[in-house]
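Enquirer: 3D model of this:
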Amino acid sequence: MKKTVTTIIIVAVLIAAGSATYGLVSADHVKEPQLNEQNKIVEVDEVDVQDPSTVQTYPEKEILAEKGYADYSVNVVEDNPNKRIIVLQDENGKNRVKSIYIKKTNRLKVIEFDKGLIFNEVI
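Expert: Below you'll find the predicted structure:
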């Protein structure tokens, strides 16, 4: 009788543990909400970070032009309240430069894929 009760308890615990983890979602698949100027939540898909007029207003655009990347095409990879990541491509479409702008500290890091870190300052 003890074996039967013990077996039933073990099976019940395993079933309960399995159903508790069934609905969990990993953090990799969760979208963080973004805030617009009025601090209202905006869906990530609604933000048009590829708009050329928006890209021209970025503070890091001036530094990138000074470094000789004005003719490269701009691909905004990420733009959220904390940081903005831009990848610059040459005329052949090859990724050449990565720009990481930390908004809270106004720090800009520019990384050439061939040479490594070439700029790391507060702007």
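Enquirer: all contacts plus neighbour counts: C-alpha atoms, from now on.
Expert: OK.
Enquirer: burial count for the closest residue to T105 other than its chain neighbours?
Expert: Excluding its sequence neighbours, the residue lying closest to T105 (C-alpha to C-alpha, 6 or more residues apart in numbering) is V122, at 7.0 Å. The number of residues packed near V122 is 11, by other C-alpha atoms under 10 Å.
Enquirer: let's see this one next to it:
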Amino acid sequence: MKSLFMTTAAGALILSAGSITDAGALPIEKTKKSQANVEVTENSDPVDILPEFTVLDEQVDSDDYQAQVIEDNQQTRVIILKDEDGHAQYKSVYVKNSNVLEVIDLDQGMVFKGVIAD
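Expert: Sure thing, here's the model as predicted:
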């Protein structure tokens, strides 16, 4: 009886330790994904490979701004261009299924609206 109790207790301990280890690993994965998303959204280098960036760069001299993707889902991608002080100056909205791009000057309004090549 004593060996059955010890075996059961050891098994329970191993199972609970495994679940603690797994539970601890999940937030680390989420953290890695979150950090990767932050790097992509705050780094302007990946933005220049997006299909809408060529038109965005033609409409607004993007070298003067820092691009930040603030939304990217199956339907749309929204990019904000910030000046050196961190103030948003332009916004681009790209509708993926129709390839429609809008570039908006946040002070003066619409700069560009049209269908772009994918």
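Enquirer: State the helix or strand in which whatever residue of the first structure lines up with L50 of the second structure lies.
Expert: Aligned counterpart of L50 of the second structure in the first structure: Y58 (TM-score structural alignment). When elements are assigned from DSSP states H and E, Y58 of the first structure belongs to no helix and no strand.
Enquirer: Likewise for the one 4 residues further on?
Expert: Using DSSP H and E, E62 of the first structure maps to helix 60-66.
Enquirer: Give me the mean distance between that helix and the second structure.
Expert: On superposition with the second structure, the mean distance recorded for helix 60-66 of the first structure (mean C-alpha distance after the TM-score superposition for the first structure) is 1.1 Å.
Enquirer: Can you list the neighbours in contact with that helix?
Expert: Helix 60-66 of the first structure is touched from outside by V55, A70, Y101, L108, I123, with contacts defined as C-alpha atoms under 8 Å, 6 or more residues apart in numbering.
Enquirer: which position in the second structure aligns with the fourth one?
Expert: Translated: L108 of the first structure. Using TM-score structural alignment as the criterion, the counterpart of L108 of the first structure in the second structure is L101.
Enquirer: ok, that match - contacts?
Expert: L101 of the second structure makes contact with E52, S92, V93, Y94, V95, F112, K113, G114, V115, I116, according to C-alpha under 8 Å, 6+ apart.
Enquirer: Am I right that the second one is in contact with I79?
Expert: Yes. Proximity of S92 of the second structure to I79 meets the contact threshold set by C-alpha atoms under 8 Å, at 5.1 Å.
Enquirer: picking that back up, tell me the first helix or strand C-terminal of the helix holding E62 of the first structure.
Expert: Scanning onward from helix 60-66 of the first structure (DSSP H and E), the first element met is strand 73-79.
Enquirer: Would you check the span in the second structure matched by that next one?
Expert: So strand 73-79 of the first structure sits over residues 66-72 in the second structure, by TM-score structural alignment.
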